[in-house]
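*Asks:* sequence below, structure please.
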Amino acid sequence: MPNLFAYIVLFSWPLWALLIAKKVNNSQAAILLLLIPYLLLPLKTEFSLPLVSLNKETLPSLVAFLLLFRRQQNFKFLPETITARIIVILLYLSPILTTLTNGDTLVYGPKIKSGIPIENTIGMLVDVFITLIPFILGLNFVNNEQAQKDFLKYLVIAGLIYSLPILWEIKMSPRLHSQIYGIFPHDWRQQLRQGGFRPVVFLGHGLYIAVFMSLATTAALVLWKAKIKPLQRNGLLIAMFLVGVVVLSKSLSAVIYVLLMIGAVMFLSYRKKAQVAAAIALFVFVFPMLRSLDLIPTTQIVNGIAHYSEDRAGSLEYRFDNEDMLLAKANQRPLFGWGSYGRNRVFDPYTGEDISTTDGVWILWFGKQGWVGYLAFFGLLCYPIFSVYGLIRRNQRVSVLSVGLCLTLSVNLLDLIPNSSISHLTLLMAGALMGYVENKKLRPSSE
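*Replies:* A predicted model of the protein is given here:
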């Protein structure tokens, strides 16, 4: 159970947010009011209200929205682009359709999973709106070159500052969250790797730390390559330092992401960088179809990893086995999914024991919301990258920083396949790119 200080920190955030919002412009406020609480607020600390629980995931979004939405005339709750607007509307419709098709009771031996009551729909719609807030803020406030430059800079600064507690936990063990907030947010054993520790700090898992530092590394490379002050001189050194922190965080997937981004940012042309980001987004978008058709060579991947590490190969094989079980369950209700209450999980038919483990965001969404929910949510994340690439294919000038932001977002998207690293920053980046595309369509000759 979290200590009193954890609750004080969580519920004092609105006051800190108000002070920050008064000191910076709207776009900077939209970034900082989501970035700072993501890095610092306690996990597993919440206060439940009838329609929403106030916690690290929901409170910053609500506070940022309440502080900022009145600051802009013609504040947009929906994108102007027809395809993006349809995606958002589908995201709202998805839980309604899932609820209507999951009123039945499921029985697994002694375990009974109740049907989803129709009255839960209101709470689900509130959840969708709160989930969308970072996207909406990005759409409205982080939709131009200067705002996206600020985002990338803040990401690098945050990565550098966060590297201090990260390096401390690598040396001393991941204990800051438990020492400061009185509770460890995850399974301790999962943070033990290669005779040492994965850092956790205040993000909940070592894998999330590694992905965040991968985003910061990509941002540093983008700013250095674009010769943006003050990274035009020392940006490469900063990026290499951040690469070192990623390596020390002991996540093979994050190291692969960083190596991919080093190659893309340093050696590819402007157009090719956008192609890489779009290709990654497309791969993520159709991933359930590829897995369902057995087009992902899982056995060969596991065997390849085994040459590097038997432990990692075993962990990956365990993930693939669980994905196979969960995917088979999801394909029983492919359109709208199984809904909440753990109905998407796999249970022993005789004992009722939960025999599945969910890691990736993709299988969680696909199992709960089916194809409709999956395509809506991942469409929201991937379509902005497709749209930026579409501008480039039509020979419209696109900011190199927006292309860099596409690459940064693509790193996060790629990690949603094996892990659950979705955050406010993911949706903020997607909204920022969507807003940028809409601005370009309104002012095609700008920039």
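
*Asks:* C-alpha from now on. contacts and neighbour counts both.
*Replies:* Will do.

*Asks:* for the nearest residue to residue 117 once chain neighbours are set aside, pull up the helix or strand it's in.
*Replies:* In space, residue 117 comes closest to residue 103 once its chain neighbours are excluded; the distance is 6.7 Å by CA to CA, 6 or more residues apart in numbering. Element membership for residue 103 (DSSP states H and E) is empty, with no helix or strand holding it.

*Asks:* relative to residue 162, how far out is residue 103?
*Replies:* When CA to CA, to the nearest Å is applied, the distance between residue 103 and residue 162 equals 46 Å.

*Asks:* which one of these two has more residues nearby?
*Replies:* residue 162 (18 against 15; other CA atoms under 10 Å).

*Asks:* pretty sure the residue nearest to residue 117 is touching residue 113, no?
*Replies:* No - the pair residue 103 and residue 113 fails to qualify as a contact (CA atoms under 8 Å) at a distance of 10.4 Å.

*Asks:* give the burial count for residue 267, as a bare number.
*Replies:* Other residues near residue 267 number 11, with proximity taken as other CA under 10 Å.

*Asks:* same question for residue 330.
*Replies:* One way to gauge burial is a neighbour count; for residue 330, by other CA under 10 Å, it gives 27.

*Asks:* excluding sequence neighbours, find me the nearest residue to it.
*Replies:* Nearest one to residue 330, counting by CA to CA, 6+ apart, is residue 367 at 4.6 Å.

*Asks:* and this one, please, so the two structures can be compared:
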Amino acid sequence: MGAFLFLPMSKIVFPLPLLPDITKGVVIAYGLLLGELISNKKLNSPLKLSIVDLPMLLFCIAVPLASSLSNGLGLYDGIVSIINNYLTYGVLFWAGRRYFNKPEDLRALTIGMVYGGLICVPLVIFEVRMSPQLHTLVYGFFQHSFLQHFRQGGFRPILFMSHGLMVALWMSITTTLCFWLWQSRSVKYFWKIPAGPTFFLLAISTILCKSAGAISFMLIGISSYFVYRRQSSFKHLKWLILLIPIYLYFRISNLITASVIESMAGNLFSDERVSSLMVRIMQEDLFGDKAALHPLFGWGWMDRAWPVDPGTGEVLVQMVDAFWIIIFSTKGFFGLITIYLALGFGSYSILFGMVKPNHFINLKSSPYKVDAVVLSIVITIFLYDTLLNGMVTPIYILCTGALTSCYTNCKTERFSETYTEEISINKIDIN
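*Replies:* Below you'll find the predicted structure:
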């Protein structure tokens, strides 16, 4: 988490063959692999792969290889793509599977993320007041367009991340985690600060990030607690994650057009926000048209998937934001399906009650009763964000692996010593 929050946003060209350039995400992956080698954790507690690992295995190995070969890019290019996918997604996912596979591990993860949000609070306030300067002060350069971080007559903080929207989502998610832990009385203090004031500090910082999307996600996360508390089940929360594949299907099939989205957004947000959204939708439409030419495995790499004018050869759009359209353009339907299955299965298994009654939670004695639930909510929020933005954050990939292990360990009754009461997960009492 420290690497995610404080390492610089830069790229160092790596001269060795096959290996990708050095970026923040690659450094984090190398750090995890080195830590595993030093701690010898792999030998002491080996990870047993199961059917739930298949989507990530396919995305890291089969999909990039098929994409390269189907585009005539050759085996070498396929191997490079495999390594890139493994370091970006696989290492983090399986680290979550291996190291956060017990109830107390999920608690450490949720509390650690709240602490990470608290660390960012003074930094957010500093950049809102003094302008986004921390990355420049520490590393000597600004990592993005300064103009994009001036919003509503003030500054949008960016800290040490790739964009202010990434900061906003991080603060939104940590606020949601804090709220659930506070309201469920699972945690009373964070660094001797009462949980209630901690929540309000995080919520104010989220608002100061000036992102309508992040504020909306925070409200979804908070309101989901009250929905669950009132219903005592996941009956309505299931729709949170179901809306993701529904949206993807409608967008790819063009059943939801740009004009429909513009009309709906106009009823909820300001003209400036709607204009920003429509730029993203226009990008999706252009990339979607190009991706439709290679629908199964995509174009391999983004430079080949970029839409251009057939007459002049000039690019039709300067940038692309949404994660889903990037994956669809480069890895096709198979890449899109496997990555969303891999990232969403853990949340899906919790929200749909796939963990059976006597496998999961002793509601009256467990101090960890909300962690898997709220992590499922915030990962669903992260997946919502991937429909708009392409800023995949290592900590969220780690969480998806942890939730997947929650499912597999419950199914094999590895939680049974802690959770034995035969009460369905759909009846968790978080009062």
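
*Asks:* with the second structure overlaid, report how far the helix or strand encompassing residue 273 of the first structure is off on average.
*Replies:* Applying DSSP H and E as the criterion places residue 273 of the first structure in helix 270-285. Comparing helix 270-285 of the first structure with its match in the second structure after superposition yields a mean distance of 4.6 Å (mean CA distance after the TM-score superposition for the first structure).

*Asks:* now that helix, how far from the centre of its chain.
*Replies:* Once both centres are worked out by CA atoms, centre = their mean, to the nearest Å, helix 270-285 of the first structure turns out to sit 17 Å from its chain's centre.

*Asks:* before we move on, what about stretch 289-308 of the second structure?
*Replies:* 24 Å.

*Asks:* thinking again about what came up before, so the residue nearest to residue 330 of the first structure touches residue 328, yeah?
*Replies:* No - between residue 367 of the first structure and residue 328 no contact is recorded; they are 9.4 Å apart, counting by CA under 8 Å.

*Asks:* now the helices for the stretch 101-250 of the second structure?
*Replies:* Remark: helices of the stretch 101-250 of the second structure, listed N- to C-terminal, are 103-130, 134-139, 164-183, 195-208, 212-231, 238-252; assignment by DSSP state H, counting those that start in this stretch.

*Asks:* of these, flag the one that's most buried.
*Replies:* Per-stretch averages of neighbours, counted by mean count of other CA atoms under 10 Å, single out helix 164-183 among the helices of the stretch 101-250 of the second structure, with a mean of 26.

*Asks:* relative to the first structure, which residues correspond to that helix?
*Replies:* The aligned range for helix 164-183 of the second structure in the first structure is 206-225, by TM-score structural alignment.

*Asks:* quick one: residue 129 of the second structure from residue 140 of the second structure, how far?
*Replies:* Looking at residue 129 of the second structure against residue 140 of the second structure, where the rule is CA to CA, the gap reads 20 Å.

*Asks:* the match of helix 164-183 of the second structure vs the second structure, average distance?
*Replies:* After superposition onto the second structure, the mean distance of stretch 206-225 of the first structure to its aligned counterpart is 0.8 Å, using mean CA distance after the TM-score superposition for the first structure.

*Asks:* gap between the residue mapped onto residue 214 of the second structure from the first structure and residue 188 of the first structure?
*Replies:* Under the alignment defined by TM-score structural alignment, residue 214 of the second structure corresponds to residue 254 in the first structure. For residue 254 of the first structure, the distance to residue 188 of the first structure under the criterion CA to CA works out to 20 Å.

*Asks:* go on, residue 64 of the first structure?
*Replies:* Using CA to CA, one obtains 32 Å as the distance from residue 64 of the first structure to residue 188 of the first structure.
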